[in-house]
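**Student:** turn this into a model:
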Amino acid sequence: MAVIDFRIDKRFSYANGYEFGKVGAYEQIDGTLTFGVIPSLDANKSIVDLDLAPTDRDGKVIFTSDFSIIKPVDPNRGSQGLIVELPNRGRRRVVDTMNRSGAEASGSPDPGDGFLFERGLTVASIGWQWDVYQNDVLMGLNPPSADLSGESNPGQTVVEIRPNEMATTWLLADRVHKPLKAKNISDPNAILYIKDFEDGEETAIPRENWKFAKETPDGVIPSDEHIYLNGGFEPGKCYQIVYETTDAPIGGSGLIALRDVTSFLRYESEELLPDLGNFNHAIGYGVSQTGRMLRHFLYLGLNVDESGRKVFDGLLPHVAGGRVGAFNHRFAQPSNQSYPSFGHQFPFHDEELKDPFTEKSDGLLKKLADGHTRPKVMYTNSSAEYWRGDGSLVHTDPSGLNDIEHATEFVRVYHFAGTQHGAGTLPQSNEPGAEGAFPLFAPNVI
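**Tutor:** You can find the predicted model right below:
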């Protein structure tokens, strides 16, 4: 069993004991899951650097994750259906989205119109992202780390910087996540590049013009978590800092957490969570970043657990476009959306196709060729994924010139035409959206 422990931190009546139709009341259980996985098993070999992690006396790599589940108080009144969501950058979204609450992310999602719960569904959320700062709202993962001491050249990492306003100091992280610390703040081989736009020509900024440091009220002080640039980072420019780091968290352990928590809930929960009930089907849900992670999950063939059992019956990757993500390589930063980057790599389509540039043949579902292990997949995208350039690759060949059919018994593709990447809300507001996004009135209240 890959889930070896479950510590319950909180257990309480959900939505103040509200009765959801014939299903009745729900309860929420929050806690911490402990995983123990064997790197040498075929089911785990696709996870980068897992074989470099320390193991216990049983040969297992140990790591923990935040976990939350909202379930019927009486499981016999439920539908035996399970939804497992990947929180987007730590934020639980599936209940707010499906139940149309319009509420901000929280530690106990607003029940909204009760859509999921009136249908007897159980909803589980699993922390999977190693660089999220965990709190009552944000769920994260405490990953294993790779021991790179035996490698003569463990490699470098890259952090992209795209300021919207002038700043002298930047965290060595994607967004405001946990940083990848600099191994040597005086490293002469670290390089800071600048370019005018994504595909622009890179220019190295002289080393004497920047340092691993941060500006404080008391002046500029050394810091292995920050970079300081004389004159500041200019809004609209693209910067990349390339350096050696002390950290090697195994980002792919988040993919294992998704697989193994679902397998645990379906097949092995009786000992650690005896009153959960049984499930006859499980559906995985991810939106944007986590929709891309579900596509990556498929590509690695992870819909089979360590015992060879099918994990998900269905997946719903929403607004993921044709990409995967920065989820399974050394020094992975799971929120990263740099272009080009790991998320933009072939393949894009489920079926096996040939890449016209490399002549390589591959497909997202190639490793799940056995019909028994393939889940049914429903891809839903907005017009934004087409506008940015990768949405059509879900249903065309890499040239973009030919439509490619899917295995109709497994896959459906839907396009919410004329809509944006993030849904609008009612009543409409004249406040800008995420990261200052406009137009003022988001036209896609769907």
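**Student:** going by C-alpha atoms from here, please, whenever you check contacts or count neighbours.
**Tutor:** OK.
**Student:** now do the SS call for the spatially most central residue of the chain.
**Tutor:** Nearest to the geometric centre of the chain sits residue 290, at 3.9 Å (Cα atoms, centre = their mean). With DSSP: H, G, I helix; E, B strand; the rest coil as the basis, residue 290 sits in helix.
**Student:** here is a second sequence; please produce its structure as well for comparison:
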Amino acid sequence: MVATRFEIISRKPIGDDSAYKDIGEYEFITGRLYYSVDPKHPDSQLITDIDLIPTNNEGRVEFSSDIQLLKPVSMKSDSNLFFDVVNRGNRTVLAFNNAEQRVSNEDPHLGNGFLMKKGTVVVFCGWQTDVPDGRIRLHVPEALDKNGEQLIGQTYQQFDLGEDSYELLLSDRQHNPLPTANLNDENATLIERDWPDGPITNIPRNEWSFARWADGEEVRDANFICLPKGFKSGKVYEIIYNTVGAPVIGLGFLAMRDCSSFFRYATEEQGNPCAGNITKAYAFGASQSGRFVREFAYLGLNLDEDNRIVYDGLLPHTGSSRLGEFNMRFGQPSSNHMRNVGNVKALAYVETHDPISNIKDSLLWRLESKNAMPKIIATNSDVEYWWSGASLAHTDATGSFDVNPPENVRVYLFSGTKHGAGSLPLTKTPAPEALRQKHFSNTIDYRPLQRAAYDNLDKWVRDGIEPPVSQYPRIDDKTAVTRESLMESFERVPKIGFLKALPVRQRLSYGDNVDEGIHTYPAVEGEPFGTLVSAIDDDCNEISGVRLPDLQVPLGTHTGWALRHADIGGEGHFMPLQGSVIPFPRTETEKEQDGDPRDSIEKRYPSKDDYLTKIRASAESLASEKYILSEDIEGIVNGAGERWEAIQSQ
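**Tutor:** Below you'll find the model as predicted:
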């Protein structure tokens, strides 16, 4: 057993079990799980720099994870384990419960108890080393050179600003920074662009420094860069410099493997509070964590060191066709821009050949070679198609023909949605950062689709009941089109408009040592991949994918892209992760005044009751096809009623 010890720090009852009386009371356990892995095991050899870690007396590598665990006090003997690949140290899977988001050092909110009603054991495990204090973290050793010294080498950062500043922390999302190895590094370069793929303006080295800005002066600091003339909102900045210190971040993949293996297979004597009661295990990751799940599959790590299956099913959400900076020297796992190392390969679920780079590859080839394939339900929002090339998971690299997923994989586009589940109120400032978009933020709540996906995955694994067919844009039926081809349709609606520049997913080369996890910057940029999105109808709503009632019975146009507002600079450019809703004219008079070619709401629906009747019929149809659960129909109808009122009163 690779996980050698589970140290319980706290244990207490949690939640109100009135919604899941058949299961009984839940408890919340926090602790730390300790690992000891064989660095010479073939799977361990996939981890960058594992041979540069000092080992214990038995020649093994030691590390540990923060753990949080939700489980029934009295477990049933045939329980599911649901592993949450926490996002930047934050819990995510409780969104399935419609739970309120709480910081990780507070007790979780259990929401409507959806997962608890099934007696699910939910595990939150640290896999990322650089998250801020108070979050769920991975604790790993550093790689050292032959003299026992810290490693020094190139790294790269990109900053897409939503507000002015004189200083920037050398990290993504205010995580622990990658410090400069030399405050006076003359080879460090800083550039500015007007948008992520715009022309480069070099900022002379004597105009900026590794420093903080304090009381109008530069104070030297290895963790910051300072520009006395100011970093400007709406601009994009990129820096290449030498950093020092290389935690072996790829050990996070072994934590994902060995944590679930421990709770699934370890005995009570070995300290497992779930001993003997876990028969199936699933993993979920969203966004960054969805890419992590994809890379876990790519590395083929679904067998533990004792050759036992770890996960029966995977649910990568909004992972696009990408990987991440998860297994490299000097990587930043939170990084999410299009020059991220994880964008080098466009990986479909079966082998494809890229005629331009002459690369043949598949996301699942290692799992297939080991006979360790889980069932997979992969879901994406519309953002992943417009921004990062999610279509490349089911087309060739040039976007010329469809590549059908294998029988054990389902792929769903959540049509017309933004990166995260939408909600009211209607707002143009949906993000916690100082960001503002031109249109209202997309309001489609796709969580009912996620609950059904989990339920379908469990029935697929346990009972062999196949989920509904994949739903995504296809080339063969002309529902997959280029983004450029839709510009005219969007621009014919004066209220909508179109992006000034489209995001580019391009082929990137980082030198000859990439397979060793070592990258050379700047990347050599090649041709863009052939990315496609869904075709749209006359209302500019998408016609492919799983279309929730918001699209089948619409009150507006819903997009997976948003335009930056003039107030934050970069007006009209793409705002990552966000989407928009542009309501229809409420009346024929308003339609005429706005010059809007879309039908008005009053023409479409004689009354609110008529609208809600159609919403209910749409939801019932989706439930009959198993894309949503019947228990979610009322919530969908109620939510539609709230959106009706919000749009009518805007």
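**Student:** residue 84 is in contact with the residue nearest to the centre of the first structure, correct?
**Tutor:** No - counting by Cα atoms under 8 Å, residue 290 of the first structure does not reach residue 84; the two are 11.7 Å apart.
**Student:** got a list of what the residue nearest to the centre of the first structure touches?
**Tutor:** 86, 87, 88, 317, 320 (Cα atoms under 8 Å, 6 or more residues apart in numbering).
**Student:** if we use 6 Å, what do you get?
**Tutor:** 86, 88 (Cα atoms under 6 Å, 6 or more residues apart in numbering).
**Student:** could you do the one 10 residues further on as well?
**Tutor:** The neighbourhood of residue 300 of the first structure, defined by Cα under 6 Å, 6+ apart, contains no residues.
**Student:** for residue 112 of the first structure, see how far away it is.
**Tutor:** As defined by Cα to Cα, to the nearest Å, residue 300 of the first structure lies at a distance of 35 Å from residue 112 of the first structure.
**Student:** again with residue 91 of the first structure
**Tutor:** Noted for residue 91 of the first structure: a distance of 17 Å to residue 112 of the first structure, by Cα to Cα.
**Student:** just residue 295 of the first structure next, same as before
**Tutor:** 28 Å.
**Student:** more neighbours: the two, which one.
**Tutor:** Per other Cα atoms under 10 Å, whichever of residue 295 of the first structure and residue 112 has more neighbours is residue 295, with 27 against 17.
**Student:** quick check: that one is in a helix.
**Tutor:** Yes - under three-state DSSP, residue 295 of the first structure falls within a helix.
**Student:** what is the burial count for the closest residue to it other than its chain neighbours?
**Tutor:** Leaving out its chain neighbours, the residue that sits closest to residue 295 of the first structure by Cα to Cα, 6 or more residues apart in numbering is residue 324, at 5.8 Å. Residue 324 of the first structure has 27 neighbours, counted by other Cα under 10 Å.
**Student:** how about the contacts made by residue 324 of the first structure?
**Tutor:** Residues near residue 324 of the first structure by Cα under 6 Å, 6+ apart: 292, 295, 296, 343.
**Student:** and the counterpart of residue 242 of the second structure in the first structure, how many neighbours?
**Tutor:** Alignment note (TM-score structural alignment): residue 242 of the second structure maps to residue 244 of the first structure. Residue 244 of the first structure has 20 neighbouring residues, counting by other Cα under 10 Å.
**Student:** how near is the residue lying closest to residue 244 of the first structure once chain neighbours are set aside to residue 209 of the first structure?
**Tutor:** Nearest non-adjacent residue to residue 244 of the first structure, counting by Cα to Cα, 6+ apart: residue 156, 4.6 Å away. Distance check for residue 156 of the first structure against residue 209 of the first structure: by Cα to Cα, it reads 21 Å.
**Student:** again with residue 36 of the first structure
**Tutor:** Counting by Cα to Cα, the gap from residue 36 of the first structure to residue 209 of the first structure is 46 Å.
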